[in-house]
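Participant: just to be clear, the model below is a prediction. Sequence and coordinates:
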Amino acid sequence: MTKIPAEEGPRWLDEQERRAWLSLVGIMLRLESALDAQLRSAGLNYFDYGVLAALSESPERTLRMSVLASYAEGSLSRLSQVVARLERKGYVHRSSDPTDGRYTLAALTEEGYETVLAVAPGHVQEVRRLVFDPLTKAQVRHLTDIGQRILHAIDPDHPGGDHGFIPGR
């Protein structure tokens, strides 16, 4: 039996890396559902809220669906289903892009905007409670740097910074 040299085998996680990995996995698996629980009273989930928030922060509260999918970090098909549901609630309106009919625009209605305004304070409070209150200012800076490095490793073209579901802007 031939032994594989260490440099050719897998680079196993050491104990500190294993603990960090399991902490990150725990966050990934639990944070969205914790945020969903807070938003449930408004009939929304975290993805719904992110779509509404992205539209609320866009010029004229309108985005092309393809751009909104990018902000939402979701597929166009998932976004289409969510926007259809939000449209039935009266929060969003879809139309053809007048500058290029190949695209569809999603626009936040006044009712949708009022919903975001009503839900945002509680959502930001929950984000603060779950993520920022347990950390020092230095840890928040480290978390920012770590998150951006991991995002870049996953997707080198990811813009980092203000992109996606950023609460409280």
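Facilitator: Now that the structure is in, tell me what you want to look at.

Participant: could you use CA atoms for every contact and neighbour count after this?
Facilitator: Noted.

Participant: now the helices: where do they sit in this structure?
Facilitator: 15-39, 46-56, 65-72, 76-88, 110-127, 137-154 (DSSP state H).

Participant: and the second one, how far out from the chain middle?
Facilitator: What it means is helix 46-56. Its chain's C-alpha centre and that of helix 46-56 lie 9 Å apart, by C-alpha atoms, centre = their mean, to the nearest Å.

Participant: now that helix against helix 76-88, angle please.
Facilitator: Interaxial angle of helix 46-56 relative to helix 76-88 (axes from the mean of the first three to the mean of the last three C-alpha atoms, to 10 degrees): 80 degrees.

Participant: also the shortest one?
Facilitator: Our comparison of helix 65-72 with helix 76-88, counting by the same axes, to 10 degrees, yields an angle of 100 degrees.

Participant: buried residues in helix 65-72, which are they?
Facilitator: Neighbour counts over helix 65-72 (16 or more other C-alpha atoms under 10 Å) mark 65-66, 68-69, 71-72 as buried.

Participant: another one to put next to it:
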Amino acid sequence: MTEADHEATREAWKKRAPRWLDDRQQQAWRALVLGTTLLFDRLDDDLRQQHDLSLVDYEILVRLSESGGELRMAQLADSLAHSRSRVTHTVKRMEADGLVSRCSASDDGRGVICRMTERGDLILRNVAPTHVAGVRDYLVDLVDDADFAALGRVMDAVSDRLIVDHPGREMRDGR
């Protein structure tokens, strides 16, 4: 390679160089990653210890409840940040526990409907106070209203930017 080739390569790499985060941005980013990881782990632990239900199970019951009690499996998987195979496995386990049932879609016969059972609805109603208390204890009540509102605006901006790639995950009211 000639010196001109090396220089051209260096220039090409300069154009590809990322805009690195400054120290303040890096600190905030790492706080977000650590905080959300710890928050979701704690919420999951609380539900498992107190109700023998995972956070994913709870979220499935919530999605079904908010959709009139049933959803196509494909829609359910799209509404969660999980693969279809993981949701299918989880729903199969939840079905064995009597929380949901599955049946063929009557409109086309190809899809599968996941339906919350009466037991699933009862479990959701019993578990929801624990979940809400955890969200309050580990997040909402730790910060003042202005900071919490700012967090909401930040996450709305992130969601607005990224939701186009995953419209089935939209869960914000009025969107």
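Facilitator: Looks like it arrived, so ask away. Just so it is clear, the model here is predicted, and its values are computed rather than measured.

Participant: hmm, back to that, quick one, which of the helices of the first structure is nearest to residue 95 of the first structure?
Facilitator: helix 65-72 (10.1 Å; C-alpha to C-alpha).

Participant: would you mind getting the average deviation of that closest one from the second structure?
Facilitator: Average distance, helix 65-72 of the first structure versus aligned residues of the second structure after superposition (mean C-alpha distance after the TM-score superposition for the first structure): 1.2 Å.

Participant: matching residues in the second structure for that helix?
Facilitator: Using TM-score structural alignment, helix 65-72 of the first structure lines up with residues 73-80 of the second structure.

Participant: equivalent analysis for stretch 136-151 of the first structure, please.
Facilitator: Aligning stretch 136-151 of the first structure against the second structure (TM-score structural alignment) gives residues 144-159.

Participant: next one: stretch 43-56 of the first structure
Facilitator: Under TM-score structural alignment, the match for stretch 43-56 of the first structure in the second structure covers residues 52-65.

Participant: of the buried residues of helix 65-72 of the first structure, closest to residue 50 of the first structure?
Facilitator: Nearest to residue 50 of the first structure among these is residue 72, at 6.5 Å by C-alpha to C-alpha.

Participant: from what I can see residue 61 of the first structure touches residue 108, true?
Facilitator: Yes - between residue 61 of the first structure and residue 108 a contact is recorded at 5.5 Å, counting by C-alpha atoms under 8 Å.

Participant: and for those two, which residues touch both?
Facilitator: Common neighbours of residue 61 of the first structure and residue 108 (criterion: C-alpha atoms under 8 Å, 6 or more residues apart in numbering): residue 55.

Participant: between those two, which is the more surrounded one?
Facilitator: residue 108 (28 against 18; other C-alpha atoms under 10 Å).

Participant: rewinding a little: enumerate the positions of the match of stretch 43-56 of the first structure that are buried.
Facilitator: Across stretch 52-65 of the second structure, burial judged by 16+ other C-alpha under 10 Å covers 53-55, 57-58, 60-65.

Participant: same question for stretch 119-131 of the second structure.
Facilitator: For stretch 119-131 of the second structure, burial by neighbour count (16+ other C-alpha under 10 Å) applies to 120-121, 123-124, 127, 130-131.

Participant: okay if I get these as a markdown table plus distance to residue 11 of the second structure?
Facilitator: Rendered in a markdown table, the data for these read as follows (distance: C-alpha to C-alpha, whole Å):
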| residue | distance to residue 11 of the second structure |
| --- | --- |
| 120 | 60 |
| 121 | 61 |
| 123 | 60 |
| 124 | 58 |
| 127 | 57 |
| 130 | 56 |
| 131 | 53 |
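
Participant: corresponding residue for residue 27 of the first structure in the second structure?
Facilitator: By TM-score structural alignment, residue 27 of the first structure lines up with residue 35.

Participant: ok so, going back, now, which of the buried residues of helix 65-72 of the first structure sits nearest residue 162 of the first structure?
Facilitator: Distances from residue 162 of the first structure to the buried residues of helix 65-72 of the first structure, taken by C-alpha to C-alpha, are shortest for residue 71, at 9.7 Å.
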